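Visitor: I'd like to go over a predicted model; first the sequence, then the structure.
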Amino acid sequence: MAGKEICRLICTDARASLPPVILTNQEAVVLGRCPITGIMDKKLSRQQVEVKANIEGRVLHLKQLGSHPSLIAGTALMKDQETTILDGDRFQLLNDKYEYQVVFLAQPAPESIKAKPTGSDSKRAKGDITDFFQKKTSKRRISEDEPYPETSSQKKPKMDGPSKATSKRNYRGTVSDSEDSDDDSSKSTTENLNITSDTPSERSGRKGKNYHRVVSDSDDSDAVNQAPSTNTSQKKNYHVRVVGSDRQDSCKDGVSYANRTALNNRSDYKKLISGDDSDRHYRDKGNAVRRKVTSQKNYGGAISNSSDDDDDVQDPESMSIKAKLTSLQQNAKRYLEKRSANCPDTSKPDSQLPATVETDAPPAASAGAGSQLGRPATDSAWEDRGKLVVYTSRGVQASDKIAGFDLDGTIITTKSGKVFAKGADDWRILYPEVPRKLKTLHSEGYKVVLFTNQLGIGKGKLKMEDFKRKVLGVQSKIGVPIQALIATGEGMYRKPVTGMWRYLCNHANDDINVCTSSSQYIGDAAGRPVDWAPGKKKDFSCSDRLFALNVGVPFYTPEEFFLGQRKNAFNLPVFDPRKLSASGPMLVPHHAQIPAQGHAQEVIVLVGFPAAGKSSFVKRHLLPHKYIHINRDTMGTWQKCVAATESALVKGQSVVVDNTNPDPESRQRYTACAKKAKVHCRCFVLNVSLDHARHNEKFRRMTDSGKNHATISDMVFHSYKNKYKEPMTAEGFDAIVRVNFQPSFSNVKEESLYKMFLLEK
């Protein structure tokens, strides 16, 4: 039989022979110059470090207390610095001395546990009333006819009537396990449990000063009419007696006759469950003595193992409870059916997700109503999916309700106060309310999931092993099972794009469909302006709010969710891809046509941002009319573009110049060609803003269309913006035409992606 898992700190220092330190789950232990370690070095502080093992996460949390540093991977810890150590890693307690290795392993089962109990023993193994009493190891009388030994402090009980219960110093309540297979059954009965099945008169006669409780399954109606015997052989310290008769209960008038008092407030006695709620009569010398149980505090209860026929009779209260239970079950079933019909399935990649409805406060606790949960994960695991790394801690359960959180600035912040962490250990929990709130969500059936962008890992600025240690440390602090999805590069997985959410729904939630209306997302990148709170800077981006909008779940900032603050103002991007439409005129003015009416030959000069859709416009609308496509990306230099334009015009062909052409100087090269050839010349300006063009570029990178285009950096976009001058007819154009962007897609999946917010800010 396997025991519970523990953490061992094993000394691996060849210069010292020290005993291992055993840690249980979440137990804080201070190590230093103390008996726990056995170290007597005076340079070592008595309180050198505090260690706490997180068994579920298989990580050791360590805090430096002493002034002399401890070492982890060769790095010295400063006083009050905290860090985490993974299973199998090592640390030095004092500089480079006293090295310990962290090892998580299962504690061996006690030797006394030899085999799994079977039969009646299996029931006994689960625990019964006898578990609450210590076995008395001293000798006991076998027969009740044996007299009590007389001492100066011990007298025979008076037998002239029922007396009060003895005080707790006289209590020796020894009810042993009569089903223990290792003991002889007869010995167990007479020596330890003292179970009797004698006559009612004999039972009545054993009421002495120290008799506290009788738990009887007898149905002998004569028991209430018998006067107590004056048998003086009643043992003084015998308090609890179990009468194991199968006869029906004789007590039918609901009046208690047992002197039921608390079992001396024993610290190891917590609760007894009574299976016999009826009160009984007890008459002493013809005078009825009735004692009620006034509170659960004074009556621990008694356990009855009878098979009374009264169990088949249901009182009105029981019937009412059953009726209420049936009603609740029916209501829950209807609720589940209704919610299943209303909740969209977000696991399908092509599903169209609704926009988030902003609310003033986080949803009220649902106490787990209607939660669909999977089996808890048996082990913690890390999974590397290229630009996505997934961590699943032990105990995580799949759920149809997701509580999603950003990490930095939402769950944690820097301990140093810097904007960016100085290292893997430069963090602390953002607000004291965070662990409590997450534990509440976990108890309500939510799956707690972290969604975090960590581009520094992909660029080599942050080591993945250091970040793993950080995640494990955070999980140890918050104290709930979590799942973490970490985007380490650009592309589909980076927020606000929904790649991480889609992966969760399709591959990391045990095929349980996620209900967006019951889920929520919390993050600090919310698009709040400067001074959204006194002295606060504006949010560095809007990626968290946009991520929630793309997914279709309610969104809250950390202050709104954890602290209950009111909602702050925020700014969404000016460019909203959801509002784009393919309807409406493509060219403005409306009378503009392709090709130009009344002109056999012309030059069209395109003007627009990179990724504004110029090449797509040419291929879709101009090449079918035999225009010659002039493009600097394919030809290399503007000189070659000018030469190709002149050559086409000499041949009587129309030309379209597909370059950005931001200023009069770049455009004048082609108006001069048209003037020289005496042909019509128009300027087509694409109505695409900077953010719209950046959105198009991001979309390219995530689809097949990006294979034919070079990556465009933000520097290129801003360079064009700075050079741009509005085209004018004075430059030599016969007309200036505006081209409205009209998107077209190969499939529904592409359209769904394009109409999401793809830019972080």
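Guide: Done, it's in. Numbering: from 1, shown residues only.
Visitor: C-alpha from now on. contacts and neighbour counts both.
Guide: OK.
Visitor: give me the number of residues near Asn331?
Guide: Counted with other CA atoms under 10 Å, the neighbours of Asn331 add up to 12.
Visitor: Which residues does stretch 661-671 contact?
Guide: Applying CA atoms under 8 Å, 6 or more residues apart in numbering, the set of residues contacting stretch 661-671 from outside is 603, 605-608, 642, 645, 657, 681, 720, 723-727, 731-733.
Visitor: Would you mind giving me the ChimeraX syntax to select the buried ones in those residues?
Guide: To isolate in ChimeraX the members of the contacts of stretch 661-671 that are buried, counting by 16 or more other CA atoms under 10 Å, one can use:
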select :603,605,606,607,608,642,645,657,681,720,724,727,732,733
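Visitor: Next, check the contacts of stretch 661-671 against the helices and list the overlap.
Guide: Counting by DSSP state H, the contacts of stretch 661-671 place Val642, Thr645, Tyr720, Lys723 in helices.
Visitor: if I pick the second one, what's in contact with it?
Guide: Okay, so that is Thr645. Counting by CA under 8 Å, 6+ apart, Thr645 has contacts Ile630, Val655, Tyr670, Cys673.
Visitor: just to revisit the earlier point, out of the contacts of stretch 661-671, which are inside strands?
Guide: The strands, defined by DSSP state E, take in Val603, Val605, Leu606, Val607, Val657, Cys681 from these.
Visitor: Take this one as well and set it beside the first:
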Amino acid sequence: LLSHTRGFSTSMKRFLVNSGSNTAAKVAKVEAAPTGASGNVATRPKPLLTPTILTNEDISQARTSVLDKWTSYGGIMYKLSGPRKDVTDMVAFDMDGTLITTKSGKTFAVNEHDWKLWDPSVKTVLQRLHAEDKYLAIISNQSGVKEKKITKEALQSKVDSVIEALGVPMDFICAVEDDRFRKPRTGMWEFLCQARSATSSSASDASSGTTTVATTASVATKVFDPNEIESNYSDDEYAQPRASIAPGTAATFSTTAITTSTSSSPPLCAPLMFASSLYVGDAAGRLKEGTRNKDFSDSDYKLALNLGIEFATPEKYFLGSTSRLHCQLPDPSVDVATPVRMIDVASATDNKDDSFFLAPETRAEPGPVEIVLLAAPPACGKSTLARRFEQGGYTRVNQDTLGSIDKCLLRARESLCQKDQRSVCVDNTNMDPKARARWILLARELNVQIRAVALSTPREVCGLLSSYRLLNPNTEPGDRRKIERIVINTYFKNPVYPSPSEGFTSVETVSLDLVLPTEPQALRLFHMYIK
């Protein structure tokens, strides 16, 4: 189950315990989380070799990008600076708090002019890297655009000024939405790799806005089947690639061995694994120490972990600091005091009682119809559980699908009162007694039993599942929606769990297990830190 995952499951493992529940399902094995990195090297990375988050449209957009021109695409804004020969590695930087800081001394810039270089050494180091012919890029989260704290035009002007002050050509890309491109997700890095594979080895005419896409020969030396990618790794969760794909190998993944690409051909995936790539950022998850506040995030460090590349804080990289605070990074796992049993409900297993999900009227000894009311937080796996009941013969009633609680009650009444009566599973959050009361009244009116099934998924897991569901290319279209953090937090602020005193025939608590995905892209996504 989770034993082969890295970032996502490292957070999840803290929630797992080796104990059963009332559905007697198997429980995932608990494994120790990795220790923090020493120095600037990400802990036991599993290098990312090919695009994981990008869609075919993303790759096509990247490989036909116009040079020296600001471009907005989906949730990113970027500018590629001039043609460059093929690159073998990338040195990339966060911007705010790494290359620059505020002149005002405030945490956040008051306007696009409120900045200065983080330290004079920044310009010196970058100019040395440029002299060494390194490929330099800025990869930044800029949520202020969406929050209307800064306009795109003002941000573009600011970035142009920063790069001019640094005196070296640099590509810039930023995420303005909470989607596949936002760090620590690897979308921006992947996008630059695809863009540079085209622009660095093919003719580009910025003035006419056209770019010739490179052929496979100029991008890669070997073609691998994406369905075989995981076989190139050992079973060790953090294993390096086997010798068949050595670090730094130019590898492209394609379902067919395409030798030439045109604008109408399927996009070719350039390699993401470079010989000595590095990411430098201040969001390293460092804890409060003395008068220094804790880092606001660990997204920069997690990006490096996701990619399997080296990472450095700006203090270490630019100033040469050897301080433990700047060099020894904490384990980015989630710490949760209360564990939860994660039970597999996605497929039947020999050690699980399927009668738990079987509608009473469909059993060998039929019983009267009933209502099963789920009480669970958003993004906890509730709909997965509901579909299992649906497979067992229940009519699934979901407010997101039907649009209102009144329509849900009407659909349930129809199912319970029709000639061929069918039990009902209510697939809503039902977060308080008031929301559940209408269903209890319906059960009394129709003289049917109603039992509550509560899911005990912790808040942190719900947040992870919400992000994974949004990013997973195999998520059902109806389920691929963003659930804001405030919605999840509101549920857990004052939860009132169902009780028999409300009028339920019984109240049962279950937990969900996560089944390791089998589709290669989803599996690689599952390995990542996504929050």
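Guide: Right, received. Where do you want to start? All values derive from a computational prediction rather than experimental measurement.
Visitor: Give me the TM-score for this pair.
Guide: Remark: TM-score between the superposed chains equals 0.63 [TM-score structural alignment, normalised by the length of the second structure]; 385 aligned residues with a CA RMSD of 3.6 Å.
Visitor: coming back round to it: out of the ones in strands among the contacts of stretch 661-671 of the first structure, which is nearest to His692 of the first structure?
Guide: Taking CA to CA as the measure, His692 of the first structure lies nearest Val607 of those, at 14.9 Å.
Visitor: from memory the closest one sits against Arg682, does it?
Guide: No: when contacts are counted by CA atoms under 8 Å, Val607 of the first structure is not listed as touching Arg682 (10.9 Å).
Visitor: shared neighbours, these two?
Guide: In terms of CA under 8 Å, 6+ apart, Val607 of the first structure and Arg682 are not both contacted by any residue.
Visitor: Just the buried residues out of the contacts of Thr645 of the first structure, in ChimeraX syntax.
Guide: Remark: buried members of the contacts of Thr645 of the first structure, expressed as a ChimeraX selection using 16+ other CA under 10 Å:
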select :630,655,670,673
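Visitor: which of the contacts of Thr645 of the first structure still touch in the second structure?
Guide: Retained in the second structure: Ile630, Val655, out of those (criterion both residues aligned by TM-score structural alignment, their matches' CA atoms under 8 Å).
Visitor: Now, the contacts of Thr645 of the first structure that are in strands?
Guide: Ile630, Val655.
Visitor: which of the contacts of Thr645 of the first structure lies closest to Trp427 of the first structure?
Guide: Set against Trp427 of the first structure, the nearest of those by CA to CA is Ile630 (54.9 Å).
Visitor: Would you confirm that the closest one contacts Thr660?
Guide: No: using CA under 8 Å, Ile630 of the first structure makes no contact with Thr660, being 11.8 Å away.
Visitor: report the longest strand in the first structure, please.
Guide: The single longest strand within the first structure, with elements called by DSSP E, is strand 97-106.
Visitor: Mind giving me the packing neighbours of the helix or strand following that strand?
Guide: Later in the chain than strand 97-106 of the first structure, the nearest helix or strand by DSSP states H and E is helix 120-125. On a contact count with 3 or more CA pairs under 8 Å, 6 or more residues apart in numbering; DSSP states H and E, helix 120-125 of the first structure meets no helix or strand.
Visitor: now helix 120-125 of the first structure: which residue numbers in the second structure?
Guide: Across the second structure, nothing matches helix 120-125 of the first structure (TM-score structural alignment).
Visitor: likewise stretch 186-202 of the first structure?
Guide: Counting by TM-score structural alignment, stretch 186-202 of the first structure has no counterpart in the second structure.
Visitor: Pull up the distance across that stretch, start to finish.
Guide: One end of stretch 186-202 of the first structure to the other measures 21 Å (CA to CA, to the nearest Å).
Visitor: Let me see the ranges of the helices in the stretch 101-250 of the second structure.
Guide: Assigned by DSSP state H, counting those that start in this stretch, the helices in the stretch 101-250 of the second structure fall at 120-131, 152-166, 187-199, 216-219.
Visitor: what about those, which gets the closest to Ala92 of the second structure?
Guide: When the helices of the stretch 101-250 of the second structure are compared by CA to CA, helix 187-199 sits nearest Ala92 of the second structure, at 8.9 Å.
Visitor: Please tell me how far the closest one is from the chain's geometric centre.
Guide: When distances are taken as CA atoms, centre = their mean, to the nearest Å, helix 187-199 of the second structure is centred 19 Å away from the chain's centroid.
Visitor: Which residue in the second structure aligns with Thr645 of the first structure?
Guide: Match for Thr645 of the first structure (TM-score structural alignment): Ala412.
Visitor: Please report how far that match lies from Ser499 of the second structure.
Guide: Shown here: Ala412 of the second structure relative to Ser499 of the second structure, a distance of 22 Å by CA to CA.
Visitor: Same check on Pro360 of the second structure?
Guide: Applying CA to CA to Pro360 of the second structure and Ser499 of the second structure gives a distance of 22 Å.
Visitor: can you check Val87 of the second structure too?
Guide: 62 Å.
Visitor: How about Val66 of the second structure?
Guide: Val66 of the second structure sits 61 Å away from Ser499 of the second structure, going by CA to CA.
Visitor: Looking at these two now, which is surrounded by more residues?
Guide: Counting neighbours by other CA under 10 Å for Val66 of the second structure and for Ser499 shows that Val66 has the greater number, 24 against 15.
Visitor: That one touches Arg196, doesn't it?
Guide: No: using CA under 8 Å, Val66 of the second structure is not in contact with Arg196, being 11.1 Å away.
Visitor: Leu525 is in contact with Gly7 of the second structure, correct?
Guide: No: look at Gly7 of the second structure against Leu525 with CA under 8 Å: they stay out of range, at 9.4 Å.
Visitor: And these two? Which one has more around it.
Guide: Neighbours per residue (other CA under 10 Å) separate Gly7 of the second structure from Leu525, with Leu525 holding more: 25 against 20.
Visitor: Next up, identify which helix or strand whatever residue of the first structure lines up with that one is on.
Guide: Here Leu525 of the second structure is matched to Leu753 in the first structure, going by TM-score structural alignment. For Leu753 of the first structure, the host element (DSSP H and E) is helix 748-754.
Visitor: All set, thanks.
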